[in-house]
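J.: pasting a predicted model and its sequence here:
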Amino acid sequence: MDDILMLGIDIGGTYTKIGLVNRQGELLAFRTFPSHAREDFTDFLQAFQDNFKQLMEAVPEGMRVVAAGIGAPNANPYRGTMEYPVNFTWGDRVPLLEHIRPIVGRPVFLTNDANASALGEWRFGLAKGLEHFIVVTLGTGLGSGIVSHGRLIEGTSGLAGEMGHVEVRPDGRQCICGKRGCLETYASASG
């Protein structure tokens, strides 16, 4: 059982990170490449495939990657898509799983990036053993992963906890989503 590795994929508005993780949650190897520079989804997929191949060369002898998990902004795990990802120019519904699964060649699971962070904290971090907690993620955008009564709260489209586009000032700063006064324009790396 100690020969099992998982592939973690974090698609961020600025960078995408791909890592090999063992059962104890230890990061063994990783690759990073710019997401924001990929205006076309096909270009992103090529960069992903190149980095994935390089990372697979780092798999230690006798170990195997059995599955992958993706955390992505506005990810809808039920459709396998990124829904209206405002920090990307890839379209309204990006069919992420449809294109990533053939590259990875293993089972691939998708969740919202903040939910992925909450799951990591729940399994390996400061929230281990807790029944109720919230993880707030701050990066290019702003989000949260919520666990209540020992269950991850995803909502009907997997987007519960998406708080970056909550309006906090009606005549506030212009947001990339087209609205004004979104929390993300005040409390994120892009704000």
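T.: Here it is on my side, so go on. Every value quoted in this text rests on a predicted model; they were computed, and no experiment measured them. Numbering: from 1, shown residues only.

J.: could you use CA atoms for every contact and neighbour count after this?
T.: Noted.

J.: tell me the helices and strands packed up against the helix or strand residue 46 falls within.
T.: Using DSSP states H and E, the element containing residue 46 is helix 41-56. Packing partners of helix 41-56 (3 or more C-alpha pairs under 8 Å, 6 or more residues apart in numbering; DSSP states H and E): strand 15-22, strand 27-34, helix 96-104.

J.: hey, which of those is tucked in deepest?
T.: Neighbour counts (mean count of other C-alpha atoms under 10 Å) averaged over each of the helices and strands packed on helix 41-56 peak at strand 15-22, with a mean of 19.

J.: report the central residue of this protein.
T.: Centroid-nearest residue in the chain, with C-alpha atoms, centre = their mean: residue 71, separated by 2.1 Å.

J.: structure B:
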Amino acid sequence: MSLAIGVDVGGTKIAAGVVDENGTVLAQIRRATPARDADRTADTIAEIASALAAEYGANSIGIGAAGLVDEDRCTVLFAPNLAWRNEPLGQRIGRATGLPTVVENDANAAGWGEARFGAARGASSAVILTVGTGIGGAIILNGELVRGTHGLAGEWGHMVVRPDGRRCGCGLRGCWERYASGSALVADARELATLDPARGAGLLESAGGRADQISGIHITAAARAGDPAALECLRNLGVWLGRGMAALAAAFDPDVFVLAGGVSEAGDLLRRPAQESFTSLLSARSFRSEPEVRLARQGNLAGLVGAADLSRAV
């Protein structure tokens, strides 16, 4: 059996695991990410990868990291949350472990995990949307991961969907993630509860009476309990997701869309309005099958599993 080690490097935690050819995680180790210390972070990755390799054996290592990765999948060019600039992470971990190592953008790794072993398994082409603080994701076309010239394919949160709309942190106005992300969901719910406390009473109650404390967890819980305002907020988010997805369908023509990330935990309360909005705007509907919108299945293992699988091609 061919085993690979997958590592998912986030701003607060590092998760590593031994993964078999079927995408099954056989063992895991988790560590806190050293706070903005590039060398200690790399040393921690090497330590846990070496420990797993020594105990279980492995043929390769794949690392998913938030940031810009070079075209050779070896160097992290820029990862602000991890304090990495031009970090030769692949070479560094490879030397420490004696195993061939590749580095992949974390959204690409997670998307590949869903495509190979999760909600998009069996689909020839898929778009995976990671809906969290912002919107990112991955593109799989004809079974291949699309990275783009600079490794930035899938950064569609900054597509402008509403010219002269809300100001985005990137400097533009009307970016998709200002209307269809977890941040947008929370901002809209807080605004609703502030401007109309009677209508937002359920949301306010869940947050201890303070609109500025309303979170995505509060919104989802209230919606599941049938709160009209919370349901409206999720429905509006789904509508905006669907609008952007229709544009992506015109560009990539996927078999399936997968909703991943923290916001997708709202389940069908988000998926259904997203599917309806997307379908209503889908071009050439009379001449094509309609891509299905599915919920991610891999959860927080997607990045680890995807990184491990991508390393097998080394």
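T.: Alright, I've got the coordinates. Note that this is a predicted model, so its numbers are computed, not measured.

J.: and the TM-score between them?
T.: Overlay of the two chains. TM-score (TM-score structural alignment, normalised by the length of the first structure): 0.76; 179 aligned residues with a C-alpha RMSD of 2.9 Å.

J.: in JSON lines: the helices and strands packed on helix 41-56 of the first structure, plus distance to residue 66 of the first structure.
T.: Putting those into JSON lines (distance: least, C-alpha to C-alpha, whole Å) gives the following:
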{"stretch": "strand 15-22", "distance to residue 66 of the first structure": "11"}
{"stretch": "strand 27-34", "distance to residue 66 of the first structure": "15"}
{"stretch": "helix 96-104", "distance to residue 66 of the first structure": "10"}
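
J.: which residue lies farthest from the center of the first structure?
T.: residue 171 (30.4 Å).

J.: show me what the residue nearest to the centre of the first structure aligns to in the second structure.
T.: Per TM-score structural alignment, the equivalent position to residue 71 of the first structure in the second structure is residue 64.

J.: ok, back up a step: the helix holding residue 46 of the first structure: which residues count as buried?
T.: For helix 41-56 of the first structure, a neighbour-count test (16 or more other C-alpha atoms under 10 Å) marks 41, 44, 45, 47, 48, 51, 52, 55, 56 as buried.

J.: which non-adjacent residue is nearest the aligned partner of residue 30 of the first structure in the second structure?
T.: Matched by TM-score structural alignment, residue 30 of the first structure corresponds to residue 28 in the second structure. The shortest distance from residue 28 of the second structure to any non-neighbouring residue, by C-alpha to C-alpha, 6 or more residues apart in numbering, is to residue 17 (4.2 Å).

J.: looking at the first structure, name the residue matched to the one you found.
T.: Looks like residue 17 of the second structure aligns to residue 19 there (TM-score structural alignment).

J.: just the strands from the first structure, written as ranges.
T.: 4-11, 15-22, 27-34, 64-72, 75-76, 81-83, 93-94, 108-112, 133-138, 142-148, 151-153 (DSSP state E).

J.: the match of residue 71 of the first structure against residue 303, yeah?
T.: Yes. Using C-alpha atoms under 8 Å, residue 64 of the second structure is in contact with residue 303, at 6.3 Å.

J.: which neighbours do those two share?
T.: 6, 7, 8, 106, 107, 109 (C-alpha atoms under 8 Å, 6 or more residues apart in numbering).

J.: circling back to that earlier point, nearest to residue 142 of the first structure, of the helices and strands packed on helix 41-56 of the first structure?
T.: strand 15-22 (14.9 Å; C-alpha to C-alpha).

J.: how close does that closest one sit to the second structure?
T.: Once fitted to the second structure, strand 15-22 of the first structure is off its aligned match by 1.0 Å on average (mean C-alpha distance after the TM-score superposition for the first structure).
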